[in-house]
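K.L.:
Sharing a model that was predicted from the sequence below.
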Amino acid sequence: MNSVSAKRMVAGVCAAAAIAAASAGVAGGAGSAHAVEIQQDNRFTVLWLTHAETRQAADMGLVHFLDQPGIIEHTKVTVRADSHLNYLTTSEGGRHLFHGSKQQLVAEAAARPGGRIGVYLDRTLPNRPLGIVQYWPTR
């Protein structure tokens, strides 16, 4: 993947996250405070959406652009073991493949109490640097 494509994908993810955060601030009303949660280590940088932002992202179809030709080949997902979408995951040639859309993962997280998504950058995989990860509290 050339650096222009990677920069375009990263810019798209940042723009989508900014739109979601701004929308959540507007929907939350005046006086609501909001801080973006970012986790970072040597390998990953993860931008976590709140539950409200995740619901808005699901309603807006925010991550559909990650499933477009030319971009989908350079993205990945992390599907939770207790996800209802696990049946769409297969292992082929040592790789785990998800045969659904990233939007389905976002919608599932949004439908769960406390469910959130993280958009991450994996610095160790330059050809597949962007991904979506699901989170919700376990009972």
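P.N.:
Arrived safely, thanks for sending.
K.L.:
only C-alpha atoms for contact and neighbour calcs from this point on.
P.N.:
Noted.
K.L.:
Would you map the helices across the protein?
P.N.:
Taking DSSP state H, the helices of the chain run over residues 3-28, 51-60, 102-111.
K.L.:
this is the comparison structure:
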Amino acid sequence: MKQGSVIGCAIATGAVFAGVLGTGAANAADIYPTNHGQTTVVLLDHAETVAAAQVGAGNVINAVLGNDRWRVTLESGSRYSKGDYYRPGKHQVWNNVTGQQVVSEAAAHSGGRVAFGITPSDPSYPLWVQQVW
């Protein structure tokens, strides 16, 4: 993936979530630059996660990055964690969960939310998504 595509992904993801958060939410998502300065973490609260799920914002992940250019950390109780399998070509454990499934499942849990890590300097995996509940 070209550097421009990675930056485009970050912009597209940011635009979708800015739209979600601009729908009347009093607070914006919490944004944290990491200490190494290469990754920015965006943490949605529960209301923001619900809004993101309702507008289908998780679909942007797969539309822009496909299924092979992002990482996911599923909560231990996720119904999708049973879909993990080893991909020899990638030398790692994989899961075919979609971005929308990750966001929607977190939104369905009391207090559930998602965190996004955007790392433009990693063209192979510029985004990771984590469920929290």
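P.N.:
On my side now, so go ahead. In this text, all values refer to a predicted model and were calculated from it rather than measured experimentally.
K.L.:
rewinding a little: output the helices of structure 1 as CSV; include the columns distance to Arg123 of structure 1 and mean neighbour count.
P.N.:
Output for the helices of structure 1, formatted as CSV (distance: least, Cα to Cα, whole Å; neighbours: other Cα atoms under 10 Å):
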stretch, distance to Arg123 of structure 1, mean neighbour count
helix 3-28, 11, 15
helix 51-60, 24, 21
helix 102-111, 20, 22
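K.L.:
Columns distance to Gln39 of structure 1 on top of the ones you listed, output as a markdown table?
P.N.:
Listed next are the helices of structure 1 as a markdown table, based on distance: least, Cα to Cα, whole Å:
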| stretch | distance to Gln39 of structure 1 |
| --- | --- |
| helix 3-28 | 15 |
| helix 51-60 | 17 |
| helix 102-111 | 19 |
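K.L.:
Any idea which of the ones you listed gets closest to Lys76 of structure 1?
P.N.:
Closest to Lys76 of structure 1 of the helices of structure 1 is helix 102-111 (Cα to Cα; 8.7 Å).
K.L.:
Relative to structure 2, which residues correspond to that closest one?
P.N.:
With TM-score structural alignment applied, helix 102-111 of structure 1 matches the range 99-108 in structure 2.
K.L.:
In space, what's closest to Met9 of structure 1 - neighbours in sequence excluded?
P.N.:
Leaving aside its sequence neighbours, Met9 of structure 1 sits nearest to Ile71 (Cα to Cα, 6 or more residues apart in numbering; 7.3 Å).
K.L.:
which position in structure 2 aligns with the one you found?
P.N.:
Checking TM-score structural alignment: Ile71 of structure 1 goes with Leu65.
K.L.:
Quick check: its match vs Thr98 of structure 2, distance?
P.N.:
11 Å (Cα to Cα, to the nearest Å).
K.L.:
what's the answer for Val16 of structure 2, then?
P.N.:
In terms of Cα to Cα, Val16 of structure 2 sits 16 Å off from Thr98 of structure 2.
K.L.:
ok, the residue mapped onto Ala22 of structure 1 from structure 2 to Asn59 of structure 2 distance?
P.N.:
Alignment note: Ala22 of structure 1 maps to Gly22 in structure 2; criterion TM-score structural alignment. Separation of Gly22 of structure 2 from Asn59 of structure 2 (Cα to Cα): 18 Å.
K.L.:
Tell me which residue of structure 2 lines up with Gln40 of structure 1.
P.N.:
Per TM-score structural alignment, Gln40 of structure 1 is aligned with Pro33.
K.L.:
correct me, but that match touches Leu43?
P.N.:
No: Pro33 of structure 2 is beyond contact range of Leu43, at 11.2 Å (criterion: Cα atoms under 8 Å).
K.L.:
When those two are compared, which one has more neighbours?
P.N.:
Counted by other Cα atoms under 10 Å, Pro33 of structure 2 and Leu43 do not tie: Leu43 has more neighbours, with 21 against 13.
K.L.:
who are the neighbours in contact with that one?
P.N.:
Ala29, Asp30, Ile31, Arg113, Val114, Ala115, Phe116 (Cα atoms under 8 Å, 6 or more residues apart in numbering).
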